[in-house]
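K.L.:
Next come a sequence and a model predicted from it.
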Amino acid sequence: MYGWLRRGLFTLPPETAHDVALNALRLGGRFGAARLIAGCPVAAPVDHLGLTFPNAVGLAAGLDKNGDFIDALGQLGFGFIEVGTVTPKPQPGNPKPRMFRLTGHEALINRLGFNNKGVDHLVERLKARRFAGPVGANIGKQKETPVERAAEDYRYCLERVHPHCDYITVNISSPNTANLRALQDTGPLRELLAELTAARDALDAEHGVRRPMLVKIAPDWSDEALHPSLEVIADSSIDGLIATNTTLARDAVAGSPHAAEAGGLSGAPLLDAANHVLARARDVLGPDRTIIGLGGITRAEDAVAKRAAGADLVQLYTGFIYHGPALVRACAQALAETGDDG
């Protein structure tokens, strides 16, 4: 059924298709249509970050930036959902067109630029959700905020989402906000994580609840640059890592239509680079820090490969767009069958 739906959606421009699909899903969810498409969710609970996840497969941030579709998406078999990236104030993002399909590669390029309705809107949606699984809030900085003052934006968002989500992700790796990735350098990274974990600890004490915090990193590193930044993360009070965001590399899609478009590439061509960073992260962070594997999963075997590389949980985005809820179920079942040892 999803293959038929996808054929119709792929006749539309990507961002239009995104909006149509989510609104149709929300409408259909009220009548049980989403569950008919997805089937019964895989029940394979796992415990990480002090939370119980109904299964190990989550929806990555970016698909539901504003939290408007949490309950509808929750009917598609995900064990957890991450919303955002959200910024302190609403912002429109980059000019359109800003999303492109590379269908032959099962890939997307986007340069959305943190388009969202602002953190206050997201908070209202978090408060209204009924989805029973963990929901993470992915936070970022305003486009016009200088990178030297980025911590102010992250802290502002942190303070507002903290009472209403289950975990928080600090996004320092989008390629579509100018200079954002400079926050991955060891000095700025150390300062940012120290400030945000201290703020988180104070909020935990104030609200009487522990909110795990993760940081989301890019795949575009040399090993020489990656290792020191991973050591900074390992030495911090951050609870976990998401590896990885989209890539600026185009080697795997060179010559394809839209390959030269600016923005981050996601989907199948990202798998190897994302898994390389994931494996290095596990080496540096050790066995106890939670790592969510993201990037390039288009079949169940890819999710298992991320588990083997060191992931405790996985997230889907582009693969979900191409393959729908069947991919969620297949990955969750495969991870449940392989267990924690890969």
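P.N.:
Perfect, I can see it now.
K.L.:
drop to CA atoms for contacts and neighbour counts, all remaining ones
P.N.:
Will do.
K.L.:
Now do the same contact list for Arg280.
P.N.:
His227 (CA atoms under 8 Å, 6 or more residues apart in numbering).
K.L.:
where's it relative to Asp185, distance?
P.N.:
Arg280 sits at a distance of 17 Å from Asp185 (criterion: CA to CA, to the nearest Å).
K.L.:
all strands for the protein, in order.
P.N.:
Ranges of strands in the chain, per DSSP state E, are 46-48, 51-53, 57-59, 80-86, 99-102, 107-110, 135-139, 167-171, 213-217, 240-243, 264-267, 290-294, 313-316.
K.L.:
want to try CSV for those, with mean neighbour count and distance to Arg181 as columns?
P.N.:
Shown next, in CSV, are those (neighbours: other CA atoms under 10 Å; distance: least, CA to CA, whole Å):
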stretch, mean neighbour count, distance to Arg181
strand 46-48, 16, 27
strand 51-53, 17, 29
strand 57-59, 28, 23
strand 80-86, 27, 15
strand 99-102, 20, 20
strand 107-110, 24, 16
strand 135-139, 28, 14
strand 167-171, 25, 9
strand 213-217, 24, 8
strand 240-243, 26, 14
strand 264-267, 26, 12
strand 290-294, 27, 18
strand 313-316, 28, 21
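K.L.:
Can you check which of the ones you listed gets nearest to Lys306?
P.N.:
The closest approach between Lys306 and any of the strands of the chain, judged by CA to CA, belongs to strand 290-294 at 5.9 Å.
K.L.:
Give the other helices and strands that that closest one contacts.
P.N.:
Packed against strand 290-294 by the contact rule (3 or more CA pairs under 8 Å, 6 or more residues apart in numbering; DSSP states H and E) you find strand 240-243, helix 271-285, strand 313-316.
K.L.:
Tell me which of those sits nearest to Glu124.
P.N.:
strand 313-316 (24.1 Å).
K.L.:
so where's the longest helix in this protein?
P.N.:
The longest helix of the chain (DSSP state H) is helix 186-207.
K.L.:
now the residue lying closest to Arg190 once chain neighbours are set aside: how far from Asp71?
P.N.:
Take Arg190 and drop its neighbours on the chain: the residue closest to it by CA to CA, 6 or more residues apart in numbering is Val232, 6.0 Å away. For Val232, the distance to Asp71 equals 36 Å [CA to CA].
K.L.:
what sits against Ala218?
P.N.:
If a contact means CA under 8 Å, 6+ apart, then Ala218 has Ser173, Ser174, Arg181, Ala243, Thr244, Asn245, Thr246, Thr247 as its contacts.
K.L.:
Please apply the same query to Leu192.
P.N.:
Contacts of Leu192 (CA under 8 Å, 6+ apart): Ala151, Leu183.
K.L.:
What of Phe53?
P.N.:
Taking CA under 8 Å, 6+ apart, we find Phe53 in contact with Pro45, Val46, Asp47, Gly79, Phe80, Gly133, Pro134.
K.L.:
do the same with Ile217
P.N.:
Contacts of Ile217 by CA under 8 Å, 6+ apart are Asn171, Ile172, Ser173, Gln184, Leu241, Ile242, Ala243, Thr244, Asn245.
K.L.:
A further structure is provided below for comparison with the first:
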Amino acid sequence: MYKYILRPIFFQFDPEKVHHFTIALIKIVFNIPGIGWFIRRINRMDDSRLEREVMGLKFKNPVGLAAGLDKNAEVYNELADLGFGFIEIGTVTPKAQTGNPKKRLFRLIDDKGIINRMGFNNNGVNEAVKQLKKNKGKVIIGGNIGKNTGIPEDQVTSDYLTCFKELHAYVDYFVVNVSCPNVGVTAKLQDKSYLVELLNTLQIDPLQNEKRKPIVLKISPDLNINQLDEIIEVVQETKIDGVIASNTSINRSGLKATEQQLNDIGNGGLSGQPIADRSTDVIKYLADHSNKSFAIIGVGGVHSGEDAKKKMEAGADLVQIYTGFIYEGPGLIKRINKALLK
């Protein structure tokens, strides 16, 4: 139904407008008595063989929703009924910000990809906390945290720490997002010594002594071998729990989209099937060269059960979907879990 009826309709309209419409529609539909139960009945697969224990957390299944769809933690309770094993909210910044100028979200339909330059648009950490206080405990929640755009370099650590402290009681794990290409990231965030400093600051925060929350680092698929080696060193030195591989890409090679189309779109991070192999290669390199010493969450181009299996065979413990969810619909979650059971 989604691919043959809803998607063709949705794809007639601006992607960002469709996103906001979909969030509003989810809220309305799930307020109808019995709808949540019915959707859970259709979509969820409760099978002990799908359970995974990763980073000290027990996941009902290994298929999660990547950050970017539920930026402001508005519909995670509803999305949990679709069968996700975990949901990542954000990216959240200390203060609300509008992000980059529109138009900033583009479909590459022939490539089954998306280019975005959203720029961490969100309602700020305080609004996210208000929403997370409504958590019904259906699903593991990750908090993806970032910095406000345009702040001085000496305030970057403070921004991450503010989000970390405010969200600590309300999320199950943290994602430190330093690899988004759309927020004017300073050179500081690409520096190994600074990454160690930032992650150690989060690790030794007093809240971690009260109840430790796993921390993972979200990295770019465009890193070279030396940079990937540095990531392994950073994880091992700071003793964080793992890596999300990967964020969006600025590489445009191998696309079916024409050069004119890409020029019309302009800058942004590429996600979806075009980065599937790249992200899988990053996963395999990290797993092989770290002796699988930390958790890896695989994301990038997961549009089928076979795509998810490739990520896990490469070394991913869990997988996330986002662009695949847009193109393939909610049924993708169940199809992936069925494929993994086989």
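P.N.:
That came in fine, so what should we check first? As the structure is a computational prediction, the values presented were derived from the model and not from experiment.
K.L.:
hey, where'd the helices end up in the second structure?
P.N.:
Under DSSP H, the second structure gives helices at 7-10, 15-30, 35-43, 76-80, 125-132, 156-167, 192-203, 206-210, 225-238, 259-265, 276-289, 305-314, 323-328, 331-341.
K.L.:
looking at the ones you listed, which is closest to Leu105 of the second structure?
P.N.:
With respect to Leu105 of the second structure, and counting by CA to CA, the nearest of the helices of the second structure is helix 15-30 at 6.2 Å.
K.L.:
Count residues in the vicinity of the counterpart of Lys213 of the second structure in the first structure, would you?
P.N.:
The equivalent of Lys213 of the second structure in the first structure is Arg211 (alignment by TM-score structural alignment). By other CA atoms under 10 Å, the residues close to Arg211 of the first structure number 23.
K.L.:
Assess the claim that Arg211 of the first structure and Ala202 are in contact.
P.N.:
No. Look at Arg211 of the first structure against Ala202 with CA atoms under 8 Å: they stay out of range, at 10.7 Å.
K.L.:
What's the match for Tyr170 of the second structure in the first structure?
P.N.:
In the first structure, Tyr170 of the second structure lands on His164 (TM-score structural alignment).
K.L.:
so what's whichever residue in the first structure pairs up with Ala96 of the second structure up against?
P.N.:
Here Ala96 of the second structure is matched to Pro90 in the first structure, going by TM-score structural alignment. Neighbouring residues of Pro90 of the first structure by CA under 8 Å, 6+ apart: Asn115, Asn116, Lys117, Gly118, Val119.
K.L.:
Then Asn171 of the first structure?
P.N.:
Thr85, Asn138, Ile139, Gly140, Val215, Lys216, Ile217.
K.L.:
quick one: the second one from Val86 of the first structure, how far?
P.N.:
From Asn138 of the first structure over to Val86 of the first structure the distance is 6 Å, taken as CA to CA.
K.L.:
do the last one as well
P.N.:
The gap separating Ile217 of the first structure from Val86 of the first structure is 17 Å, by CA to CA.
K.L.:
Next up, the contacts around the spatially most central residue of the first structure.
P.N.:
Geometric centre of the first structure, nearest residue: Ala60, 3.0 Å, by CA atoms, centre = their mean. By CA under 8 Å, 6+ apart, the residues touching Ala60 of the first structure are Ile81, Glu82, Val83, Leu294, Gln315, Leu316, Tyr317.
K.L.:
If we ignore the residues flanking it in sequence, what's nearest the residue mapped onto the last one from the second structure?
P.N.:
Right, the one you point to is Tyr317 of the first structure. Per TM-score structural alignment, the equivalent position to Tyr317 of the first structure in the second structure is Tyr322. In this structure, Tyr322 of the second structure finds its nearest non-sequential neighbour in Ala66, 5.6 Å apart by CA to CA, 6+ apart.
K.L.:
Same question for Lys89 of the first structure.
P.N.:
According to CA to CA, 6+ apart, the nearest residue to Lys89 of the first structure is Gly118 (4.4 Å).
K.L.:
Now do the same for the one you found: its match in the second structure.
P.N.:
Counting by TM-score structural alignment, the partner of Gly118 of the first structure is Gly124.
K.L.:
Its match contacts Thr98, doesn't it?
P.N.:
No. With contact defined as CA under 8 Å, Gly124 of the second structure does not count as touching Thr98 (10.0 Å).
K.L.:
Tell me which of those two has more neighbours.
P.N.:
A direct count of neighbours by other CA under 10 Å for Gly124 of the second structure and Thr98 places Gly124 higher, at 21 against 13.
K.L.:
how much space between that one and Phe164 of the second structure?
P.N.:
Gly124 of the second structure is 13 Å from Phe164 of the second structure, where distance means CA to CA.
K.L.:
again with Asn121 of the second structure
P.N.:
For Asn121 of the second structure, the distance to Phe164 of the second structure equals 18 Å [CA to CA].
K.L.:
which one of these two has more residues nearby?
P.N.:
Phe164 (27 against 22).
K.L.:
what lines up against Leu248 of the first structure once you look at the second structure?
P.N.:
Residue correspondence to the second structure (TM-score structural alignment): Leu248 of the first structure is matched to Ile250.
K.L.:
Now for that match: which residues touch it?
P.N.:
Contacts of Ile250 of the second structure by CA under 8 Å, 6+ apart are Pro181, Asp222, Asn267, Gly268, Gly269, Leu270.
K.L.:
Distance to Ile35 of the second structure added to those residues, as a markdown table?
P.N.:
Formatted as a markdown table, the contacts of Ile250 of the second structure follow (distance: CA to CA, whole Å):
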| residue | distance to Ile35 of the second structure |
| --- | --- |
| Pro181 | 38 |
| Asp222 | 42 |
| Asn267 | 40 |
| Gly268 | 37 |
| Gly269 | 35 |
| Leu270 | 34 |
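K.L.:
what two of those are the furthest from one another?
P.N.:
Maximum pairwise distance among the contacts of Ile250 of the second structure (CA to CA): 15.1 Å, between Asp222 and Asn267.
K.L.:
More neighbours: those two, which one.
P.N.:
Taking neighbours as other CA under 10 Å, Asp222 of the second structure and Asn267 compare with Asp222 leading, 19 against 15.
K.L.:
Once you drop chain neighbours, what's closest to Glu16 of the second structure?
P.N.:
Leu105 (6.2 Å).
K.L.:
Leu6 of the second structure versus that neighbour, what's the distance?
P.N.:
Taking CA to CA, one finds Leu105 of the second structure at 19 Å from Leu6 of the second structure.
K.L.:
And Asp235 of the first structure, what's its match in the second structure?
P.N.:
Under the alignment (TM-score structural alignment), Asp235 of the first structure pairs with Glu237 in the second structure.
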